[in-house]
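Visitor: For reference, the sequence and a predicted model appear below.
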Amino acid sequence: MAIHAVRTRLVASALASGAAVLGLAVPAQATEQPLPYVALGDSYSAASGVLPLDPSASLLCARSTANYPHVIAERTGAALKDVTCGGAQTKDFAGSQYPGVAPQLDALGADTRLVTLTIGGNDNSTFINTILACATAGVLSGGQGSPCKTQYGDKFSGDIDSKTYPAVKGALQAVKNKAPKARVAVLGYPWIMPATARSGCFLKMPIASGDVPYVRDIQTHLNSAVRRAASETGATYVDLAAASEGHDACQPIGTRWVEPALFGTNFVPVHPNARGEAAMADLTMGALGLG
């Protein structure tokens, strides 16, 4: 029996050595468990409007398999649980957004190690109200002046400060509580409008020339609120401002990251296209040191 045991060990050792010589040894990383990754958030995380749609998601969420969480998971080998959903607000983290759609926080657990999200743009209907109100005012003014700023003043920014900021902070803290061992990355929103009016943009984004910087300032205010909430809850803020400069909705196809309200390629306007989602993935991975 002793001789047999020795022979068995020698044979096993020889086989292992031969496999190593032939390059067949299993790499160390193959034995590691994939990174448990949960993607939360709204339509900018879901890539609503970009095809193909995720068949595992409710059609109401319009989630794409080309969204930045899927890109990150593909590049890193992470085990992705994607619960992003178009139209999501901070309240949908703890409550069901649509029938049959579970609260987003339900996807988190003690084993979660990475969380990414965009959130806050739909609270108080900030994005949609700003675009609709300013586009309506722009059309009525023939694209001249700053009728939206004149009519609404600091209303949108005031709502962001008094309502959106504390809601985002609370949502991020809830994420931390549910997934205490996870790295949490919250992304800012890429630029929708350029810093100043540009020739030809009014046909795609009917915002009056004087309201272009006004709309941009509202987005700056929102991103600053998200950054502040991230800092105060220990999350990583992924700043898209510099990188998305020159990739706004007024740019031509192939350059823009966000599609315009009119004559765009997405079936959901004023949202990131596939190029924008890929860029968001790049910037998030860079901020987290992944890949």
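Guide: The structure has been received and is ready for your questions. Numbers count the residues shown, from 1 in each chain.
Visitor: From now on I want contacts and neighbour counts done on CA atoms only, so please keep to that.
Guide: Fine.
Visitor: Scan this structure for its longest helix.
Guide: helix 212-233 (DSSP state H).
Visitor: Comparison target, given below:
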Amino acid sequence: MIASGSRYVALGSSFAAGPGISPVVDKAAGRSGRNYPRLVAERLGLDLVDVTYSGATTAHLLTDRQDDAAPQIDAVGPETALVTVTAGGNDLEYIGAFIRGSLMNTLAKPATLFGRRVANRIRARVSYLRDDTAYDETTARLAEIVREIRDRAPSARILLVDYLAVIGPMTRPRLDVPLNEEQLPSVALMADRLAGVFAAAAEQSGAELVAVSGVSKEHAVGSAEPWTTGFSLRSPRLGGVVPYHPNEAGMRAVAEYVVRQLEDGPA
């Protein structure tokens, strides 16, 4: 268990930052005041340093600046007692491909007026699959992040928190998931392989794994209580959502699983 008042550093991309969830505490980073790191810190009374940043890749965690922000790893020091890491999806263009595919399908629908061939050409502009090398490289980078954290904070607990499921058994093509029955399995495969990246990185590095990807499939888009958003062309300011990202319920669920891990060990 992490003692109250301990330093907690949160690293990651938008699935940790929480874009679109009010209140926004850092507009450039798309960082919410109700993301899972904030909820965990409040629950356990931790001293949070939240450097999560929407759009971050593993390179932004390790070596690269993002806008005016330093590499996220710089926030980790000897006094750090807990680090959570949620990153890697942007390396694989996971959600990016999902959003582009949904946009292209939305555009292709009216294009059928010009013929099915035109519509299919629009849909075909998005590829949902990556080769094995991309997944292996992302696994290696996540493991490298863990090793670098351990060098900077030898006593810290390090949790790899993977991605909430967007596609699940109840997800079907519809207005807020504008993909067809042939495209959805490809997105689901990308999600499963990303979950495998986290599991492999945890095994290679010795980090703890919080595998919310599996337990959240029953709460994917189309379920009675979704933990992620669907597709929308409207921004949150106009009543829309950030497509295919955690919602408030999802962030609460991730925080609960992280706290359980810290208090009781792996589920």
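Guide: Yep, it's here. These numbers were taken from a predicted model, which means no experiment stands behind them.
Visitor: TM value for the aligned chains?
Guide: Remark: TM-score between the superposed chains equals 0.83 [TM-score structural alignment, normalised by the length of the second structure]; 250 aligned residues with a CA RMSD of 2.9 Å.
Visitor: follow-up on the earlier one: superposed on the second structure, where does the helix or strand following the longest helix of the first structure end up, distance-wise?
Guide: Downstream of helix 212-233 of the first structure, the first helix or strand assigned by DSSP states H and E is strand 236-238. Compared with the second structure after fitting, strand 236-238 of the first structure deviates on average by 0.6 Å (mean CA distance after the TM-score superposition for the first structure).
Visitor: what span of the second structure lines up against strand 236-238 of the first structure?
Guide: The aligned range for strand 236-238 of the first structure in the second structure is 208-210, by TM-score structural alignment.
Visitor: can you pull the buried residues of that stretch?
Guide: Residues 208-210 are the ones in stretch 208-210 of the second structure that count as buried (16 or more other CA atoms under 10 Å).
Visitor: Put together TSV for these, with distance to residue 239 of the second structure on each row.
Guide: Output for these, formatted as TSV (distance: CA to CA, whole Å):
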residue	distance to residue 239 of the second structure
208	37
209	35
210	32
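Visitor: Just the closest of those to residue 106 of the second structure, please.
Guide: Nearest to residue 106 of the second structure out of those is residue 210 (CA to CA; 34.5 Å).
Visitor: Return the distance of the residue nearest to that closest one when sequence neighbours are not counted relative to residue 208 of the second structure.
Guide: In space, residue 210 of the second structure comes closest to residue 161 once its chain neighbours are excluded; the distance is 4.7 Å by CA to CA, 6 or more residues apart in numbering. Between residue 161 of the second structure and residue 208 of the second structure the distance is 9 Å, computed by CA to CA, to the nearest Å.
Visitor: returning to that earlier point: give me the mean deviation of the longest helix of the first structure from the second structure.
Guide: With both structures laid over each other, helix 212-233 of the first structure and its partner residues in the second structure are 1.0 Å apart on average (mean CA distance after the TM-score superposition for the first structure).
Visitor: Residue in the first structure paired with residue 69 of the second structure?
Guide: Checking TM-score structural alignment: residue 69 of the second structure goes with residue 101.
Visitor: And for residue 252 of the second structure?
Guide: Checking TM-score structural alignment: residue 252 of the second structure goes with residue 278.
Visitor: And residue 181 of the first structure, how far from residue 99 of the first structure?
Guide: 30 Å.
Visitor: which residues of the stretch 1-150 of the second structure fall in strands?
Guide: Assignment of strands within the stretch 1-150 of the second structure using DSSP state E, counting those that start in this stretch yields the ranges 7-12, 24-26, 31-32, 47-50, 80-86.
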